[in-house]
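Novice: Sequence plus predicted model, see below.
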Amino acid sequence: MHSCALCTLGKAYSGKVKGVTLSLKKSVAIPIEVDGILPESVLGKEPVEIASFKVFVGNESADLGDVFEVKYEGDEALIFEGELKHVKGIGEGMTSGLIMVEGDAGMHLGQRMKGGTIVVNGNLEPRCCCEMSGGTVIVKGNAKAMLGSPLPGNSKGMRGGMIMVFGSVGNRVGEGMRRGLIAVTGDAGDFAGANMIAGTIVVFGKMGLNAGGGMKRGSIVSIGGTDRVLSTFGYSCLYSPTYLKLYFKYLWDRGFPITDEIFNGLYRRHVGDMSSLGKGEILILENS
């Protein structure tokens, strides 16, 4: 079994998507907050009405049309274009539909998302997909720290849905994760799955230090290995998990690089974190 990363995604989103395009008029360092600008609230409306929606530029309210050029070509998707690193809250609270981001995206993308699909043709800033409970986020670049983590003051992070990153991720990916799947083709930073309650994280590259610290349940899978497993995890066995093959088939269909070695290989199972409930597991491909 093998695949070329992004092949399936290329088929799924081939051709031009006809939708409402919001093109950022001017690149600024001041944060622009677009929470509430969602497919379910925008699609089907006239451009003049869309342009009258309110956004925040810094701490001041402004019309959407003052910040973005609005172009209507159809109702298939809501499309963001431009230098969007300082545009926050894209897809926040989204329940349905499709958002396409052509470029890098700012913080809080997909925050508390409940449904629908977000495709990012670029990189993500920190604290994206925090506390999402449904839907799918596809990132064709890298994602920074705290992807799928809890918001400040909360203990539970991602509660459902799927995040697919065709690049690397920063520290604390999946922190406090309750349900769902996070899959990463590249490397992951330190503390992946820290305080994890349940769910699954699959890292195809190398995993950083202290993965699973404080985890109660759930599975963290490392294909590229790690320099150190926490001492509060106990070695259990070397085996080929049947359930993992179901995940690999699912990810292969979505463009992840599943080789025969990954699919049929043996995995070292470490159980922990014994400093917590201790019913989680870290699976590391043998000879990685």
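Specialist: Noted; the coordinates are in hand. Numbering: from 1, shown residues only.
Novice: C-alpha only now, for contacts and for neighbours.
Specialist: Fine.
Novice: so where's the longest helix in the protein?
Specialist: Secondary structure of the chain per DSSP state H: the longest helix is helix 242-252.
Novice: buried set for that one?
Specialist: Judged by neighbour count (16 or more other CA atoms under 10 Å), helix 242-252 contains these buried residues: Leu244, Phe248, Leu251, Trp252.
Novice: Tell me if I'm right that Cys237 and Ile282 touch.
Specialist: No - applying CA atoms under 8 Å as the test, Cys237 and Ile282 come out as separate, 11.2 Å apart.
Novice: Of the buried residues of helix 242-252, which is the nearest to Ala183?
Specialist: Leu251 (8.1 Å; CA to CA).
Novice: Look up how far Ile79 lies from that closest one.
Specialist: Distance of Leu251 to Ile79, computed by CA to CA, to the nearest Å: 25 Å.
Novice: do the same with Glu69
Specialist: Between Glu69 and Ile79 the computed distance is 11 Å (CA to CA).
Novice: Compare these two (neighbour count), which wins?
Specialist: Neighbour count, other CA atoms under 10 Å: between Glu69 and Ile79, Ile79 has more, with 22 against 16.
Novice: for that one, what are its contacts?
Specialist: Ile79 makes contact with Gly19, Val20, Thr21, Leu22, Ile99, Met100, Val101, Glu102, according to CA atoms under 8 Å, 6 or more residues apart in numbering.
Novice: please redo it, this time with the cut-off set to 10 Å
Specialist: 17-23, 39, 70-71, 98-102, 118-119 (CA atoms under 10 Å, 6 or more residues apart in numbering).
Novice: Then Val48?
Specialist: Remark: with contacts taken as CA under 10 Å, 6+ apart, Val48 is in contact with Gly65, Val70, Lys71.
Novice: Helix or strand: which one has it?
Specialist: helix 47-51 (DSSP states H and E).
Novice: if we can go back for a sec, closest to Ile50 among the buried residues of helix 242-252?
Specialist: Leu251 (36.5 Å).
Novice: do you know how far the closest one is from Tyr235?
Specialist: Relative to Tyr235, and taking CA to CA, Leu251 is found at 27 Å.
Novice: cool, and Ser219?
Specialist: In terms of CA to CA, Ser219 sits 14 Å off from Tyr235.
Novice: The two: which has the busier surroundings?
Specialist: Ser219 (25 against 15).
Novice: structure B:
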Amino acid sequence: MLVRIVAAGVNRADALLRAGLYHRAGRPPLVPGAEAAGVVVEVGEGVTGFAPGQRVMGLDGGTSSGFYAELAAVPATHMVVLPDAVDLTRAAVLPVAWLSAWYCLRRLARVTKDDTVVVKAAASGVGTAAVQIAAEAGARVIALAGSAEKAAWAGEFGADVTVDTSAHPDDAEVEEVLRLTDGRGADVVLDTVGGGAFGRSLREVGHGGRVVALANVALEPSTVDTRDFYPKNASILGFQLTNLQIHGYDPRPDLRELAERVAAGGYRVPIEAVVALEEARAAHERLERRDNRGKIVLAVGPDSGK
């Protein structure tokens, strides 16, 4: 179907795609933008459940040309109709960060009220979503962030404990997590950083625990010592959203549930800034400096707040 894009979420994958560093980047010209919200303009023959004028959100799924555009032709299987209570700006950032956090914690790690969950980069888009999702499940949440300010902010989303990793670098981070878990280690570690952080995640997880790896924003190899996880009977779970879709995952039920929970006021979706599409470069640069708290949204049309 054809969608008039109103708001597009800005993600690190967009910046990597622009730089030619993203693992699934094709040959230029490329249109970035993996998630967006907008209004249906036209539906293809045989498409049901959608009509022109409906407000929708969704993913490109690796098959469309990207959402940094005024119009996008998108498979109907990648889009869902929005509840009235969810505005297009917030909806535009649910399909990547929120869906990733949801799938990793609810479907892969299967977090329960008996778990202690470590969330790395807890002030990021995925991080703030993960803190809320884990807290809603009743888990004890330890939020790790790269500054005292970011750690305190992550605490506002329901974390039980916050850790400023700038004050606990490398091995000190591991020691702090073990201290906070009385030496047992965490039941679940959500690793949104990769690189050297992944090796620390394996040391921070406890017996029978689960480490979920969903990114490598560090853009560096991870050195793994198998002795850090196999004696603990720990599991390593990988997640990559686009690849999951390519292999048959239908994101629509999870996206609908997320939207309904946001509509009901169950989750806060922090938006740091809404900037014009023409300012995409500045948005990417801010993201690359890691200056942002919450998501950055590109406003493509005049209706982004509706």
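Specialist: All right, it came through fine. Remember, it's a predicted structure, so these values are computed and weren't measured experimentally.
Novice: TM-score for the pair, please.
Specialist: The TM-score (TM-score structural alignment, normalised by the length of the first structure) is 0.27; 144 aligned residues with a CA RMSD of 6.8 Å.
Novice: can you count the residues close to Ile5 of the second structure?
Specialist: There are 27 residues near Ile5 of the second structure, going by other CA under 10 Å.
Novice: That one contacts Val39, correct?
Specialist: Yes - Ile5 of the second structure lies in contact with Val39 (CA atoms under 10 Å); the separation is 6.7 Å.
Novice: Report how many residues lie close to the closest residue to Gly238 of the second structure other than its chain neighbours.
Specialist: Excluding the flanking residues, the one nearest Gly238 of the second structure by CA to CA, 6 or more residues apart in numbering is Ala213, at 5.0 Å. Residues within reach of Ala213 of the second structure, counting by other CA under 10 Å, total 20.
Novice: Need the overlap of contacts for Glu69 and Ile79 of the first structure.
Specialist: Thr21, Leu22, Ser23.
Novice: and the strand or helix carrying the second one, what other elements does it pack with?
Specialist: Leu22 of the first structure is part of strand 20-24, with elements assigned from DSSP H and E. With contacts defined as 3 or more CA pairs under 10 Å, 6 or more residues apart in numbering; DSSP states H and E, strand 20-24 of the first structure has these neighbours: helix 47-51, helix 64-67, strand 68-72, strand 78-81, strand 98-102.
Novice: for the ones you listed, which one sits closest to Glu33 of the first structure?
Specialist: Among these, helix 64-67 sits nearest to Glu33 of the first structure (CA to CA), with 10.3 Å.
Novice: and the next element down the chain from the helix or strand containing Lys150 of the second structure?
Specialist: Lys150 of the second structure belongs to helix 148-155 when assigned by DSSP H and E. With elements assigned by DSSP H and E, the helix or strand that comes after helix 148-155 of the second structure is strand 161-164.
Novice: about what we covered before: will you turn the helices and strands packed on strand 20-24 of the first structure into CSV that also has distance to His270 of the first structure?
Specialist: Shown next, in CSV, are these (distance: least, CA to CA, whole Å):
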stretch, distance to His270 of the first structure
helix 47-51, 52
helix 64-67, 51
strand 68-72, 50
strand 78-81, 43
strand 98-102, 38
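Novice: Which one, of the ones you listed, ends up nearest to Ile182 of the first structure?
Specialist: strand 98-102 (19.0 Å).
Novice: which is the next helix or strand following that closest one?
Specialist: Assigned by DSSP H and E, the successor of strand 98-102 of the first structure is strand 117-120.
Novice: which helices and strands does that next one pack with?
Specialist: Here strand 117-120 of the first structure touches strand 78-81, strand 98-102, strand 136-139, strand 159-165, going by 3+ CA pairs under 10 Å, 6+ apart.
Novice: what do you get if the cut-off is 6 Å, keeping everything else the same?
Specialist: strand 98-102, strand 136-139 (3 or more CA pairs under 6 Å, 6 or more residues apart in numbering; DSSP states H and E).
Novice: relative to strand 20-24, how tilted is the longest one?
Specialist: Angle between the axes of strand 98-102 of the first structure and strand 20-24 is 30 degrees (criterion: axes from the mean of the first three to the mean of the last three CA atoms, to 10 degrees).
Novice: Provide the secondary structure category for Leu258 of the second structure.
Specialist: Of the three states, Leu258 of the second structure takes helix under DSSP: H, G, I helix; E, B strand; the rest coil.
Novice: what's the burial count for it?
Specialist: 20.
Novice: what do you get for Asp260 of the first structure?
Specialist: 10.
Novice: likewise Glu285 of the second structure?
Specialist: 12.
Novice: likewise Glu176 of the second structure?
Specialist: Glu176 of the second structure: 17 neighbours (other CA under 10 Å).
Novice: residues in contact with it?
Specialist: For Glu176 of the second structure, the contact set (CA atoms under 6 Å, 6 or more residues apart in numbering) is empty.
Novice: secondary structure element for it?
Specialist: helix 171-180.
Novice: in that helix, what's buried?
Specialist: Residues of helix 171-180 of the second structure classed as buried: Glu173, Val174, Glu175, Glu176, Val177, Leu178, Leu180 (neighbour count, 16+ other CA under 10 Å).
Novice: How about the second one: what's its closest non-neighbour residue?
Specialist: Right, Val174 of the second structure. Nearest to Val174 of the second structure is Glu204, by CA to CA, 6+ apart, at 5.7 Å.
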